[in-house]
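Participant: Pasted the sequence and its predicted model underneath.
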Amino acid sequence: MRIKKGFVLRDVCGEKIVVAEGKENIDFTKIINMNESAAFLWEKVKDTDFDVDTLKLLLCDEYDVEEATALADSQTILNQWVEAGIVE
C-alpha cells in the first residue's frame, strides 16, 4: 500500500488533518482528522510502501503496546485510510 499523491498531513489549530492539495481539495469528504498515533504512522510511511504489519511494528517500536493491540489498531487505521480513499 502507499499514500496517494496529493494528500498531506497538516497541523490546523492543534489538530492533525489530512487534506488533498490542489483541485482534489474541493471534495471535503477527503479531509481526515488523525489522532497522535495515526499521525505518527502517516509521517513514518509517507513516500514508502507499507502494509498492516509495517504499521504494527511502528506502533510497537514507538509506544508501549502489545503486538495484538498494535495489530488491531493498525488494521483499524488502515481500513479508515482505504475507506477515505487516501491510500492505494
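Facilitator: Sure, I can see it. Numbers count the residues shown, from 1 in each chain.
Participant: going forward, measure contacts and count neighbours with C-alpha atoms only.
Facilitator: Noted.
Participant: Can you show me the helices along the protein?
Facilitator: 36-45, 52-62, 67-84 (DSSP state H).
Participant: and here's the other structure:
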Amino acid sequence: MKLKEGFILRTVAGQTVALPSEGVTNLDMMITLNDTGKFLWEKLTVDAEKADLVEALLAEYDVDRERAEKSVDTFIARLKELDFLA
C-alpha cells in the first residue's frame, strides 16, 4: 500500500498535519499526526505492506508486537476512511 499523490505534511502550531497539496477547502481532508503517525506516513510514501510498517515501528520504538500491529491497523483504517491510500 502507498499514499496517494498530492498530500503534504506541514507543522502548524507544533503539530504535524497532512493535507492535500492544493490546499484545504474541506477540513475533513486534513489529519493531525502524532510522532508515530508521522513516522508511518513517511514509510507510506513508498510502497509498504502492513508487516513492513510493523517491523519499522518495532525497530524505531520501544513497543511490543501486539501494540505495533494495533497502531498500524488503526492508522491504516483511518487513512482508508479518508481515502488517502492509492
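Facilitator: Received, thanks. Note that the structure is a prediction, hence the values are computed from the model and not measured.
Participant: quick one on the thing from earlier: okay if I get the helices of structure 1 as TSV plus mean neighbour count and distance to Asp27 of structure 1?
Facilitator: Below are the helices of structure 1 laid out as TSV (neighbours: other CA atoms under 10 Å; distance: least, CA to CA, whole Å):
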stretch	mean neighbour count	distance to Asp27 of structure 1
helix 36-45	16	20
helix 52-62	17	27
helix 67-84	16	11
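Participant: quick one, what contacts the residue most central in space within structure 2?
Facilitator: Nearest residue to the geometric centre of structure 2 (CA atoms, centre = their mean): Trp41, 3.3 Å. Residues in contact with Trp41 of structure 2 (CA atoms under 8 Å, 6 or more residues apart in numbering) are Leu3.
Participant: count of neighbours near the closest residue to Asp11 of structure 1 other than its chain neighbours?
Facilitator: Spatially, and ignoring its direct neighbours in sequence, Asp11 of structure 1 is nearest to Ile17 (6.3 Å; CA to CA, 6 or more residues apart in numbering). Ile17 of structure 1 has 18 neighbours, counted by other CA atoms under 10 Å.
Participant: Who are the contact partners of the counterpart of Leu40 of structure 2 in structure 1?
Facilitator: For Leu40 of structure 2, the aligned position in structure 1 is occupied by Leu41, per TM-score structural alignment. Residues in contact with Leu41 of structure 1 (CA under 8 Å, 6+ apart) are 55, 58-59.
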